[in-house]
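[1] what follows is a protein structure lacking sequence information:
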């Protein structure tokens, strides 16, 4: 069977795998960002908390992914094939990666900007949402791009547990001793990672229109 014939015959399942891959990568990315923002703010706001929080996050990120995938069903009480296990594991990695990114991004906000906001009567939470966070968006977006690529890569390991996504094409290729599914899975993962990267860049540019205006002057 030619590569083209195989792709045509399996187009539906490839599309299904791609949809699952996007879902399993995107949900923990969004949820991880929402959790990392307040945690990063706390680490920035209370400098005594920075070291313990960043160190703890770093230790979490070093956990072996496959071991975490196997351990979580026992912790969560879920079935081994439940996608929630993958989402939860990637949520841990996303938060672990982004806590330091958010804290350092907020720390990079010019001190005079924060003082000016305080002088205008902004309370700490208002200053965070309306002044510091918008300025920190480019740095946070850079960290989010790394987290997105990491998630897309790690999701493929779920094929070892039998959870359908693009990584399942790797096991199919090995079982059939046929390289086309493997190449298709690799290309699919690259495309998904590229789409996430492009989306993050687009949102970042939309949230920081002054940077574009400044670059054209």
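    Yep, that arrived. Quantities reported herein were computed from a predicted structural model and do not represent experimental measurements. Numbering: from 1, shown residues only.

[2] all contacts plus neighbour counts: C-alpha atoms, from now on.
    Will do.

[3] mind checking the SS state of residue 163?
    coil (DSSP: H, G, I helix; E, B strand; the rest coil).

[4] how many residues are close by it?
    21 (other C-alpha atoms under 10 Å).

[5] got it, and the one 10 residues further on?
    Residues within reach of residue 173, counting by other C-alpha under 10 Å, total 17.

[6] try the one 10 residues further on
    For residue 183, the tally of surrounding residues (other C-alpha under 10 Å) stands at 14.

[7] hmm, who's touching stretch 59-69?
    By C-alpha atoms under 8 Å, 6 or more residues apart in numbering, the residues outside stretch 59-69 that reach it are 85, 86, 89, 92, 93, 96, 97, 154, 157, 158.

[8] among these, who's most crowded?
    Busiest of those [other C-alpha under 10 Å] is residue 86, holding 29 neighbours.

[9] that one contacts residue 158, correct?
    Yes: here residue 86 reaches residue 158: they are 7.1 Å apart, a contact under C-alpha atoms under 8 Å.

[10] and the top helix by length along the chain, what's buried?
    Across the chain, the longest stretch assigned as helix under DSSP state H is helix 11-45. Neighbour-count burial for helix 11-45, counted by 16 or more other C-alpha atoms under 10 Å, picks out 14, 17-26, 28-33, 36-45.

[11] for comparison:
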């Protein structure tokens, strides 16, 4: 309990909110690093995932590659890339974290397109849509919740793991952990950890809200109608004790 009191004392100390090493500056660096990592990973993973989900080809290969990338030790990869790269402090962790973010984005992209009902796609083709129109007007809108779910998972991993990258001379919230460890400033370490947790929770909440907002209105309305058809009393907000919804 004393450690948490000291950590919150460190968090609310005005000294720690000023300058290039202050909490706002480090948080901004962490967010920029995370966005840059997700942009690079998305540029690689999303087109490949969409192609796999649309055509159904190479799915087994994608699953295997994703599993192999997930198995890579991030800290070891960061250190290895730092050893073979000279005078570029940000590049090794950026490459390592991009590799870490690719599997969830890739899985979200191809599983999202695969979740679209095949009869819906066949109907779109039957009315004369081109493959590009089928993808942009049917598959992509219907798959967006799962696609964003993959980005959400990748973002949380990247936010958490960028703290490890502070083993190198880079910015971000990991600086509080490693700099605090060097001088045995445990309130700083715990305070930095709390900031990372809060940032991850905020980002997770924003992505959860986005997933709900991108659901097409027709799909959401259809789900509501289906639920009411199974249990018509629910439309009036009435719950009948002991009554099971109609299957």
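    It's in. Being a predicted model, the structure only gives us computed values, none of them experimental.

[12] tell me how the two chains score on TM-score.
    Here the TM-score for the pair of chains, by TM-score structural alignment, normalised by the length of the first structure, is 0.86; 214 aligned residues with a C-alpha RMSD of 2.3 Å.

[13] separation between residue 211 of the first structure and residue 138 of the first structure?
    10 Å (C-alpha to C-alpha, to the nearest Å).

[14] one more: residue 178 of the first structure?
    42 Å.

[15] higher neighbour count, these two?
    Between residue 178 of the first structure and residue 138, residue 138 has the larger neighbour count (other C-alpha under 10 Å), namely 19 against 13.

[16] that one and residue 202 touch, don't they?
    No: contact criterion C-alpha under 8 Å: residue 138 of the first structure and residue 202 do not qualify, at 11.1 Å.

[17] and stretch 173-189 of the first structure, which stretch of the second structure?
    With TM-score structural alignment applied, stretch 173-189 of the first structure matches the range 180-196 in the second structure.

[18] compute the first-to-last residue distance for stretch 80-94 of the second structure.
    13 Å.

[19] quick one: map residue 87 of the first structure onto the second structure.
    So, by TM-score structural alignment, residue 87 of the first structure is matched to residue 94.

[20] what's the neighbour count on its match?
    Neighbours around residue 94 of the second structure, by other C-alpha under 10 Å: 22.

[21] show me the contacts of stretch 59-69 of the first structure that map onto helices.
    85, 86, 89, 92, 93, 96, 97, 154.

[22] for the nearest residue to the second one once chain neighbours are set aside, which three-state class applies?
    Residue nearest to residue 86 of the first structure in three dimensions, not counting chain neighbours: residue 69, with 6.3 Å by C-alpha to C-alpha, 6 or more residues apart in numbering. Taken by three-state DSSP, the conformation at residue 69 of the first structure corresponds to helix.

[23] same thing with residue 125 of the first structure?
    Assignment for residue 125 of the first structure (three-state DSSP): helix.

[24] which residues does the aligned residue in the second structure for it contact?
    Residue correspondence to the second structure (TM-score structural alignment): residue 125 of the first structure is matched to residue 132. The neighbourhood of residue 132 of the second structure, defined by C-alpha under 8 Å, 6+ apart, contains no residues.

[25] at 10 Å what do you get?
    54, 138, 139 (C-alpha atoms under 10 Å, 6 or more residues apart in numbering).

[26] and what of residue 223 of the second structure?
    217, 229.

[27] what sits against the equivalent of residue 149 of the first structure over in the second structure?
    The pairwise alignment with the second structure assigns residue 149 of the first structure to residue 156, based on TM-score structural alignment. Contacts for residue 156 of the second structure (C-alpha under 10 Å, 6+ apart) come out as 34, 101, 197, 199, 200, 201, 203, 204.

[28] was I right about residue 97 of the second structure contacting residue 81?
    No: the pair formed by residue 97 of the second structure and residue 81 falls short of the contact definition of C-alpha atoms under 10 Å, at 11.4 Å.

[29] with neighbour numbers in mind, choose between these two.
    Set residue 97 of the second structure next to residue 81 and count neighbours by other C-alpha under 10 Å: residue 97 wins out with 28 against 18.

[30] give me the mean distance between the helix or strand hosting residue 172 of the first structure and the second structure.
    Secondary structure assigned from DSSP states H and E places residue 172 of the first structure in helix 168-176. With mean C-alpha distance after the TM-score superposition for the first structure, helix 168-176 of the first structure departs from the second structure by a mean of 1.8 Å once superposed.
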